[in-house]
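> give me the fold of what follows.
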Amino acid sequence: MGNRKRRQAGGAGARGRSLRLWVAGGAALGLALAGCSGGDDGGKASPAPSKGGGNGGGTSAKVLQSQPMAHADGPAHAELLALTPSANNTVTLRARIVNDGPQRIRLSQIFVDTGRQNQVAGLLGSGGLALVDGAGNKMYHPLTAGDGHCLCSDVNNVEVQPGKAQELYAVFPAPPVKNVMVWVPLAPPFTDVAIPSGSAGPAPGQTLDPGSAQLGRPVVRPLIGTSEGAAEAIDQDGNDTRVRLSADVLFALNKADLTPQADATLQKVAKQIDASRGPTVTIDGYTDNSGNDAINNPLSQRRAQAVEAKLKGLVTRQGVDFRSAGHGSADPVADNSSEEGRRKNRRVAVTFARPPEPAPPAAPPSAPPASGGALPVVASVRPNIKSPRELDTAANNLKFDVNAVHRDAGGLVTVNWTLTNMSDKVTAVAAGLGRPQSLEYSGPSTNGARLLDPAEKMRYWPVRNSEDSCLCTQLANRARGELKPKESVTYTDVYKVPASVTTVDVELPWFTQTIPLKGLTIK
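As a prediction, the model looks like this:
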């Protein structure tokens, strides 16, 4: 342990010498370090920026976009300042958190990459920031040095006082696209952010130069989008499409002969395989946990083989290698203790390379709302729930507003929505927004908001990454889950929806109820 500390201390000294030379070379850019570092100032934050965009620490930066934050400590907003190329095929993000309320807000915990916090030394601070490539279904996380320290602001134990601001930076591997989504925890994402040409100097508070530091392995996680219909569910990640077909539609009870209803379903799958460019199609059969392995394993194998034989006759593309296997009751996707869960587990999954997706309709990005300004409202509802459960009828105290349903240049659809407490008493909301327990494949901190394509009867759940962390307001992560009278909070969810879908219903959760807002256009 002592040797490790000495190595880190020696590395810190070398980095300090490198930084002094680097900052001196970038002094002409007008970058100042005082008062802007996430943690180097003993937990103090800069004054809130003026309308001109200055952060009070000697820098001046134009605010590119601004979004409200659903922080439990009170009202705040996030500002996007810059996203610029930097050395060694990286890009540097600069953002700012502004405290709009009467009490301090804590930045600890919300800017942690939970997938790496116990694996890499020193990876704390702004690791929760991310860049999202919707077209490639990839999520890019801040880089680390060889010793595990994040190339990002350290905001542990940092508190932003009322009227003050805290600037953040993070260095990422450069995505292979021109426009990205910038993800800031507890805030709607900054969408359609262009990566310009040029090169960034050091950000305020930056202590590692990506051009000279020994960089660790980049962390780029695939994104998984899930949709569900009566006959099928679809999981799409960075590389593959997995179509989970209901065995209840394909087969009679305890049988492996395809039903007449299976034809239309398998024809749809065959068209997707024809559009795919991958050489291999895998077919996996599963059962629920009823019965025993002596019955379930061979049944799932025969069902997978029946689907394989049918698809071989429907797929017209040459050179496709089909592989089938049965797994019995292994790897459930839902809870076997309910009939609905068992129905989801009785399935045949067909996996193949993700077909190229058509580009979404070209449209100029909508202007983000100004800081402190009223958010637009594209749909609104006051529930009138009749139920013997007091928890259900508590929704009648709330107003549900949808502020935006926006498809970005990468094809991801972002839904921003606001809850307002219309009553004269404090109302807890977090518990009412939880996911259904049968949704085993979605992360435990996602909310239950979803989209419905009424034409195809397909429901879409928030996108998640390979660590099972959703692109949504994570209610367990210092998000505001309790509203004072007349207080509002804005949540967000991101979905993977085909470009052909242009109108959706937004279904917002409330305990056992669903709050629908119908016929919203994706813009």
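> okay, CA-based contacts and neighbour counts for the rest of this
Fine.
> ok, residue 362 - contacts?
By C-alpha atoms under 8 Å, 6 or more residues apart in numbering, residue 362 lies in contact with residue 409.
> revised request: answer the last question for residue 215.
Applying C-alpha under 8 Å, 6+ apart to residue 215 gives the contacts 143, 144, 145, 146.
> give me the buried entries from these.
143, 144, 145 (16 or more other C-alpha atoms under 10 Å).
> now the other sequence, so there's something to compare against:
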Amino acid sequence: MSRIALWAALLALLAAATGCTLPAETKRDAGTGGITAAPPGRDTRAVLASAPMYHRPWVRLDLVGLNRFDERHLVVQIRVANTARPDQRDAGTSLDAFKDTSTETTDPAFATGISVLDAPRRRMLLPYRTPGKGALATDLRKEPFRYLKDGAEATLYAVLPAPPPGTATTTVVTQLAPPFANVPISGSPPTAPPGQPIPNPDRHRVQTVIAPLNAATQTPDGGETQDDGTDLRVHLSTDVLFAVNASALTPRARQTLHRAATQIDASTAPTVQVEGHTDSSGDDTVNDPLSQRRADAVKAEMEKLVTRAGVRLDAKGYGSKRPLYPNTSTEGKRRNRRVTLTFQRPVPKERTPPPPDTNAPTPTVTSTIKGQPLTASVQSLRSLGNGLGVLTYRITNKGTKPVSAGLSEMYGEWMEFTEHFDRAVAVLDPTGQTAYLPVDYRAQRGGADRMCVCTSNAGVFLGNDNPPPGQSRDFWAVVSLPPDNTPTTSVQIARFPRLTKIPITR
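Model prediction:
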């Protein structure tokens, strides 16, 4: 026996004799390269961040692990504790909502709904998939994960691509509670949860799932801007710029184009792409030349309005070949009739605003919906960096009957989301003219469906925006923030009056 093997045997005998176990992070499975499961029992690890499940506040989500694994991978672990006693509740809690609905169309039930929001690169990192076998995440078909009994707890894990080296913090997202924002990433090897080994992605045939984020804004003139963290795509409504079937700019087009020119002046982009688009009405023989003439007209006007030297504008018409939204509704077609300006995203001016007044009362507004008084209040608006933030807000029913707060009514089916989301909220710029909407990303299962990074209102959460009389419900959304880093802003929640002077925590 070699000296190394002899020492290993002696250490194992010593551990058995004393009833101790070696540190879990040293228990690397030589055959799989993964981390050996911790012994069965309670998970007593320290809590990195905690939040109640928003539709069942007696269930607590504790983030207990956020570790790099071989530098290129990230292991996220969440302990779910059902604190209700059997004499308080007659039913446990399903963990089915930990499944991700953006990629899975069948039911291997794995905890793929645990994801990471990589704010600097504007993308969602989702757990690795193993084709035909599920995912590198807790199998929710097994007990105790399938159904968490009252008074019980269980730890779920997911293995994902890691943010780039040097990233100190990240934000963990599930559909069950507000995100765990800006949590430090540990460089120490992960410790496996009780009874669950952590697999090594390098020993499996895995599919990486990374989804670019879409951070959109809207203006009263029908314009929309999409920010992917690298480029801005400023979509200008041709219903504002041109008359029907015409390519001469209307009198009100100049104000819209002047606002776009200001954004280009703030950028360092040497080139701006000017793209003309139509909806699917008509045929290519009409749509293609019309979109080209409109792109040329916008290019000519922008060359007069842009004041920064050395900017080149290139114009091209695409007709109806590149729709922004499905052409299956009137609203979708309206938004597809556009001229898009694409250029490098301006670098935001980072300023440290004065600290907000923590003693100020929580702004609250009241609206009467179907005869019932409901109140809306912002609980927090926290910056994630790089122009993104987490908005948490509360709806309280002050009436005598349950009633919907209308949190999904402001956006129609033309948006083609995979499920219902409570996304009828927006952060407003200081002028109140630009609305910064909840962030979304394209689903990975084909089609045009999208996923909102906000509270779900589908499945087990169906009707969550109908608080019973005398009760409150909490909601959240990842939103864009105005670029000027002001200490306060305004928030619009569905049909409620506007909430003003909302502090931004950084």
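> where does the TM-score land?
After superposition, the two chains reach a TM-score (TM-score structural alignment, normalised by the length of the second structure) of 0.77; 454 aligned residues with a C-alpha RMSD of 3.8 Å.
> turn the buried ones among the contacts of residue 215 of the first structure into JSON lines, including secondary structure and distance to residue 358 of the first structure.
What follows is these, written out as JSON lines (DSSP: H, G, I helix; E, B strand; the rest coil; distance: C-alpha to C-alpha, whole Å):
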{"residue": "143", "secondary structure": "coil", "distance to residue 358 of the first structure": "31"}
{"residue": "144", "secondary structure": "strand", "distance to residue 358 of the first structure": "35"}
{"residue": "145", "secondary structure": "strand", "distance to residue 358 of the first structure": "38"}
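> list just the nearest of these to residue 265 of the first structure.
In terms of C-alpha to C-alpha, no member of those lies closer to residue 265 of the first structure than residue 143, at 43.5 Å.
> and that closest one? What does it align with in the second structure?
Matched across to the second structure, residue 143 of the first structure falls on residue 128, judged by TM-score structural alignment.
> where's its match relative to residue 279 of the second structure, distance?
37 Å (C-alpha to C-alpha, to the nearest Å).
> so what's the residue mapped onto residue 324 of the first structure from the second structure up against?
Residue 324 of the first structure maps onto residue 316 in the second structure, with residues paired by TM-score structural alignment. Residue 316 of the second structure makes contacts with 273, 274, 275, 276, 291, 292, 295, 296, as judged by C-alpha under 8 Å, 6+ apart.
> what about 7 Å?
Residue 316 of the second structure sits next to 274, 275, 276, 292, 295 when contact means C-alpha atoms under 7 Å, 6 or more residues apart in numbering.
> buried residues in whichever strand or helix holds the last one?
So that's residue 295 of the second structure. Per DSSP states H and E, residue 295 of the second structure falls inside helix 284-305. Of all the residues in helix 284-305 of the second structure, those buried under the rule 16+ other C-alpha under 10 Å are 287-299, 301-302, 305.
> returning to that earlier point: what's the closest of the buried ones among the contacts of residue 215 of the first structure to residue 16 of the first structure?
Closest approach between those and residue 16 of the first structure, by C-alpha to C-alpha: residue 145, at 13.9 Å.
> list the contacts of the host helix or strand of residue 264 of the first structure.
Using DSSP H and E, residue 264 of the first structure sits in helix 262-275. Outside helix 262-275 of the first structure, the residues that touch it by C-alpha under 7 Å, 6+ apart are 249, 250, 311, 314, 315, 316, 317, 352, 355.
> so what corresponds to the third one in the second structure?
Think residue 311 of the first structure. Using TM-score structural alignment as the criterion, the counterpart of residue 311 of the first structure in the second structure is residue 302.
> what's the spacing between its match and residue 484 of the second structure?
Separation of residue 302 of the second structure from residue 484 of the second structure (C-alpha to C-alpha): 24 Å.
> same question, residue 80 of the second structure
The spacing between residue 80 of the second structure and residue 484 of the second structure, counted by C-alpha to C-alpha, is 39 Å.
> got a list of what residue 172 of the first structure touches?
90, 91, 92, 140, 141, 142, 143.
> all strands of the stretch 101-250 of the second structure, in order?
For the stretch 101-250 of the second structure, the strands defined by DSSP state E, counting those that start in this stretch cover 115-118, 123-130, 134-135, 147-148, 153-161, 169-173, 180-184, 207-218, 224-227, 231-237.
> show me what the third one is packed against.
Contact partners of strand 134-135 of the second structure among helices and strands, from 3 or more C-alpha pairs under 7 Å, 6 or more residues apart in numbering; DSSP states H and E: strand 123-130.
> how close does the strand it packs on sit to the first structure?
Mean deviation of strand 123-130 of the second structure relative to the first structure after superposition (mean C-alpha distance after the TM-score superposition for the first structure): 1.8 Å.
> need the contact list for the residue nearest to residue 447 of the first structure when sequence neighbours are not counted.
Using C-alpha to C-alpha, 6 or more residues apart in numbering and skipping residues adjacent in sequence, the residue nearest residue 447 of the first structure is residue 434, 4.8 Å away. Neighbouring residues of residue 434 of the first structure by C-alpha under 7 Å, 6+ apart: 446, 447, 448.
> is residue 478 of the first structure in contact with residue 71, as I believe?
Yes. Counting by C-alpha atoms under 7 Å, residue 71 is a contact partner of residue 478 of the first structure at 6.1 Å.
> so between these two, which is more surrounded?
residue 71 (25 against 19; other C-alpha atoms under 10 Å).
> which stretch of helix or strand covers residue 405 of the first structure?
Following DSSP H and E, one finds residue 405 of the first structure within strand 398-407.
> read off where that strand ends up in the second structure.
Going by TM-score structural alignment, strand 398-407 of the first structure lines up with residues 374-383 of the second structure.
> go through the matching stretch and flag the buried ones.
Of all the residues in stretch 374-383 of the second structure, those buried under the rule 16+ other C-alpha under 10 Å are 374, 375, 376, 377, 378, 379, 380, 381, 382, 383.
> ok, the fifth one to residue 499 of the second structure distance?
Just to be clear, that refers to residue 378 of the second structure. Here the criterion is C-alpha to C-alpha. By it, residue 378 of the second structure lies 8 Å from residue 499 of the second structure.
> over to the last one?
Here the criterion is C-alpha to C-alpha. By it, residue 383 of the second structure lies 18 Å from residue 499 of the second structure.
> what's the spacing between the residue nearest to residue 317 of the second structure when sequence neighbours are not counted and residue 421 of the second structure?
Among residues not flanking residue 317 of the second structure along the chain, residue 292 sits closest, at 3.8 Å (C-alpha to C-alpha, 6+ apart). Distance from residue 292 of the second structure to residue 421 of the second structure, counting by C-alpha to C-alpha: 37 Å.
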